[in-house]
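Novice: sequence and predicted model, in that order:
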Amino acid sequence: MGTVTRGTTNPNRLRRCDRWLAGPQAWRLRAAAHPPVVVDLGYGASPVTAVELLARLRRVRSDVQVVGIEISPERVAAALPLAAPGLSFVRGGFEVPVPGQVDIVRAFNVLRQYDEADVPVAWSRVCERLSADGLFVDGTCDELGRLATWVALDRSGPLSLTVSFRLAGLQTPSTIAERLPKALIHRNVPGERVHEFLAALDQAWAQASPHASYGSRQRFIQVAAQLREAGWPLLDGPKRWRLGELTVAWGAVAPADLSQTR
């Protein structure tokens, strides 16, 4: 299920999401009674992101199994020489053709290349394949991984939106709008909740400018604190904020026709 995408990628491009999976979401891997199965869905022309994902998640569970899935048979064939214990590659799409249920599915810069109308169907298809504590991450990032966003979903639907910045040299947080996931990128217009969120982020960034003298991390921590005080339902804390990362409940940013909440 799906179509062949451009497939461009770079080493270390998905480090921000991987760091989140191995951090706040690591409990999902630890809770698995069996060797956890993690899928890199649509890894692209190079399997490097699957190789990196295995190395990062092995720090959480040494028995983790990573499966790279691509719809292009040529890309699967090119990746097979890198297959090793804990790492395999198969052809497929959003149906996630692996035995049993999976614990994490990470799809980055995949649905970005589809129509917005295709998103709910793809989300539903992948979430059907998740284990009880499983997670699906639909994300987008720039070419070097300095700006990244992702929606996290479980079997009940969307849970949250995470935005992650390289803080050095950041001018305005709303720069990340061009890297929003497909479900939100066309909704950054007045009247939509994600537009309000990015506007609030920019406003807090401007108001926190006096903290810049203490460094960009301290400024961003102040930004997050201001957003929480203003009522935005942030799901993380200073430990993540200092990394340039914010996670907000999905209901605070969801479009009306994709507003499943938990």
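Specialist: Sure, I can see it. None of the values given here were measured: they were computed from a predicted structure.
Novice: could you use CA atoms for every contact and neighbour count after this?
Specialist: OK.
Novice: gap between Trp232 and Ala252?
Specialist: Separation of Trp232 from Ala252 (C-alpha to C-alpha, to the nearest Å) stands at 7 Å.
Novice: go on, Tyr114?
Specialist: 24 Å.
Novice: what of Gln207?
Specialist: 22 Å.
Novice: check Trp241 too.
Specialist: Taking C-alpha to C-alpha, one finds Trp241 at 18 Å from Ala252.
Novice: pick out whichever of those two has more residues nearby.
Specialist: Trp241 (22 against 19; other C-alpha atoms under 10 Å).
Novice: in the stretch 1-150 of the chain, which spans are strands?
Specialist: Ranges of strands in the stretch 1-150 of the chain, per DSSP state E, counting those that start in this stretch, are 37-41, 65-70, 87-91, 102-108, 130-141, 147-154.
Novice: could you dump these into TSV with mean neighbour count added?
Specialist: TSV is the format used below for the strands of the stretch 1-150 of the chain (neighbours: other C-alpha atoms under 10 Å):
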stretch	mean neighbour count
strand 37-41	25
strand 65-70	27
strand 87-91	21
strand 102-108	25
strand 130-141	23
strand 147-154	26
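Novice: redo those strands as CSV? Include distance to Arg58.
Specialist: Shown next, in CSV, are the strands of the stretch 1-150 of the chain (distance: least, C-alpha to C-alpha, whole Å):
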stretch, distance to Arg58
strand 37-41, 11
strand 65-70, 9
strand 87-91, 11
strand 102-108, 14
strand 130-141, 17
strand 147-154, 21
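Novice: among those strands, which is nearest Arg28?
Specialist: Closest to Arg28 of these is strand 130-141 (C-alpha to C-alpha; 6.0 Å).
Novice: hmm, who's touching the closest one?
Specialist: Under the contact criterion C-alpha atoms under 8 Å, 6 or more residues apart in numbering, strand 130-141 has outside partners 13-14, 28, 101-112, 126-127, 147-155, 179-181.
Novice: mind checking how far it is from the chain centre?
Specialist: Centroid separation for strand 130-141 versus its chain: 8 Å, with C-alpha atoms, centre = their mean, to the nearest Å.
Novice: for comparison:
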Amino acid sequence: MAGQRPVGVITRGTTNPNRLRRCDRWLAGPQAWRLRRAEGAPVVVDLGYGASPVTAVELHERLRRVRPDVEVVGIEIDPARVAAARPLARPGLRFAVGGFEVPLPDARRPVVVRAFNVLRQYDEQAVADAWATTVARLAPDGLLVDGTCDELGRLAAWVAVTAHGPRTLTLSWRLRGLERPGLVAERLPKALIHRNVPGEGVHALLEALDDTWRRQAPLASYGVRQRFVGAAAALREAGWPVLGGPTRWRLGELTVAWDAVAPRR
């Protein structure tokens, strides 16, 4: 891929420390098997990390607790951002210029590519091609995480994409002070944010989640976590394909099968 022009456009680049902690916790939790199963040092890419490399640094710190030999590569399309980040490089962490084509030396293939707050700045029609380009670079059983979050990482949502297409949607909240779960709608990934309208699965999901949240109000006296766990359990009982269980729900995290929210038109 030497000499190939990076695929994509420069984003605004805004970021903050600890902004992507919710996704990192998910990668180091339910998805940790991808790192542990890898033969040799697994490669994880922070794609489009922005004007500051802090999210790539944090990702390396968190994932090496799962797999000490993990290699994190921060990839940015803007050469100036890469040059600014390189003084922070260290064993297991480096930075490179690139885009959705995910340029890595020696034909290496990443186990995970995390692209947060990147595709949100593209047209919805560009999402499928960007997913396909990146997924083609993944290792077997590799994962692309396309997500969006607010400026402080209190609300987040991401799609897990594999060689078989999108598999799940995960929503994550800072539970303390949460008014209602449906507020995460403003942070849906680009593939879904314009689909939050009547007749679409993601709209029905958020409506159902707000309804179960209201119905679990009596549990608020036991704390917001208990209320959220009750809402997630009620959502599953209502027939929604909710994955995981109370351990993740207590963290303010809810994952559903993609088929339930996939765009219908």
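Specialist: Looks like it arrived, so ask away. Since the model is a prediction, treat every value here as computed from it, not as a measurement.
Novice: still on that earlier bit, so which of the strands of the stretch 1-150 of structure 1 is nearest Pro47 of structure 1?
Specialist: That would be strand 65-70 among these, by C-alpha to C-alpha, at 7.4 Å.
Novice: which residues in structure 2 does the closest one match up with?
Specialist: Counting by TM-score structural alignment, strand 65-70 of structure 1 pairs with residues 71-76 of structure 2.
Novice: do stretch 222-234 of structure 1 as well
Specialist: The aligned range for stretch 222-234 of structure 1 is 230-242, by TM-score structural alignment.
Novice: please apply the same query to stretch 113-127 of structure 1.
Specialist: The aligned range for stretch 113-127 of structure 1 is 121-135, by TM-score structural alignment.
Novice: got the buried residues for the matching stretch?
Specialist: Val127, Ala130, Trp131, Ala132, Thr134, Val135 (16 or more other C-alpha atoms under 10 Å).
Novice: same list, those residues, but as JSON lines with distance to Val57 of structure 2 please.
Specialist: JSON lines is the format used below for those (distance: C-alpha to C-alpha, whole Å):
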{"residue": "Val127", "distance to Val57 of structure 2": "26"}
{"residue": "Ala130", "distance to Val57 of structure 2": "24"}
{"residue": "Trp131", "distance to Val57 of structure 2": "24"}
{"residue": "Ala132", "distance to Val57 of structure 2": "27"}
{"residue": "Thr134", "distance to Val57 of structure 2": "22"}
{"residue": "Val135", "distance to Val57 of structure 2": "23"}
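Novice: what's the nearest residue to the residue most central in space within structure 1 if we skip its chain neighbours?
Specialist: Taking C-alpha atoms, centre = their mean, the centroid of structure 1 lies closest to Trp150, which sits 3.2 Å from it. Excluding its sequence neighbours, the residue lying closest to Trp150 of structure 1 (C-alpha to C-alpha, 6 or more residues apart in numbering) is Gly139, at 3.8 Å.
Novice: Arg167 of structure 2 corresponds to which position in structure 1?
Specialist: So Arg167 of structure 2 corresponds to Leu159, using TM-score structural alignment.
Novice: tell me if that match really is in a helix.
Specialist: No. Per DSSP: H, G, I helix; E, B strand; the rest coil, Leu159 of structure 1 lies outside any helix segment and is strand.
Novice: surely it meets Trp150?
Specialist: No. Using C-alpha atoms under 8 Å, Leu159 of structure 1 is not in contact with Trp150, being 10.7 Å away.
Novice: can you pull out the helices in the stretch 51-200 of structure 1?
Specialist: 73-79, 119-127, 182-185, 193-207 (DSSP state H, counting those that start in this stretch).
Novice: now the shortest one: how far from the chain's centre is it?
Specialist: Translated: helix 182-185 of structure 1. 13 Å.
Novice: residues in structure 2 aligned with it?
Specialist: With TM-score structural alignment as the criterion, helix 182-185 of structure 1 aligns to 190-193.
Novice: that older thread, what does the residue nearest to Trp150 of structure 1 correspond to in structure 2?
Specialist: So, by TM-score structural alignment, Gly139 of structure 1 is matched to Gly147.
Novice: measure Ala45 of structure 1 to Val60 of structure 1 for me?
Specialist: 27 Å.
Novice: swap that for Tyr214 of structure 1, please
Specialist: Taking C-alpha to C-alpha, one finds Tyr214 of structure 1 at 33 Å from Val60 of structure 1.
Novice: hang on, the earlier thing: how about a markdown table for the helices of the stretch 51-200 of structure 1, with distance to Gly23 of structure 1 added?
Specialist: Output for these, formatted as a markdown table (distance: least, C-alpha to C-alpha, whole Å):
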| stretch | distance to Gly23 of structure 1 |
| --- | --- |
| helix 73-79 | 27 |
| helix 119-127 | 21 |
| helix 182-185 | 25 |
| helix 193-207 | 24 |
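Novice: surely Val118 of structure 2 touches Thr14?
Specialist: No. In this structure Val118 of structure 2 lies outside contact range of Thr14 using C-alpha under 8 Å: 10.3 Å.
Novice: who's more crowded, the two?
Specialist: The residue with more neighbours, out of Val118 of structure 2 and Thr14, is Val118; 23 against 11, by other C-alpha under 10 Å.
Novice: can you tell me which residues contact that one?
Specialist: Contacts of Val118 of structure 2 by C-alpha under 8 Å, 6+ apart are Thr11, Gly48, Gly147, Thr148.
Novice: gap between the first one and Ala51 of structure 2?
Specialist: What it means is Thr11 of structure 2. 9 Å.
Novice: just the last one next, same as before
Specialist: When C-alpha to C-alpha is the yardstick, Thr148 of structure 2 and Ala51 of structure 2 sit 16 Å from each other.
Novice: residues near Ala238 of structure 2, how many?
Specialist: 11.
Novice: sorry, slip of the keys, the one I care about is Tyr222 of structure 2.
Specialist: Tyr222 of structure 2: 10 neighbours (other C-alpha under 10 Å).
Novice: can you pull the contacts of the counterpart of Ala89 of structure 2 in structure 1?
Specialist: Aligned counterpart of Ala89 of structure 2 in structure 1: Ala83 (TM-score structural alignment). Contacts for Ala83 of structure 1 were tallied using C-alpha under 8 Å, 6+ apart; they are Phe89.
Novice: ditto for Tyr43 of structure 1
Specialist: Contacts of Tyr43 of structure 1 by C-alpha under 8 Å, 6+ apart are Gly7, Thr9, Thr49, Ala50, Gly68, Ile69, Glu70, Ala107, Phe108.
Novice: again with Ser209 of structure 1
Specialist: Counting by C-alpha under 8 Å, 6+ apart, Ser209 of structure 1 has contacts Arg219.
Novice: what about the counterpart of it in structure 2, distance to Ala238 of structure 2?
Specialist: Following TM-score structural alignment, the counterpart assigned to Ser209 of structure 1 within structure 2 is Ala217. Note on Ala217 of structure 2: its distance to Ala238 of structure 2, by C-alpha to C-alpha, is 17 Å.
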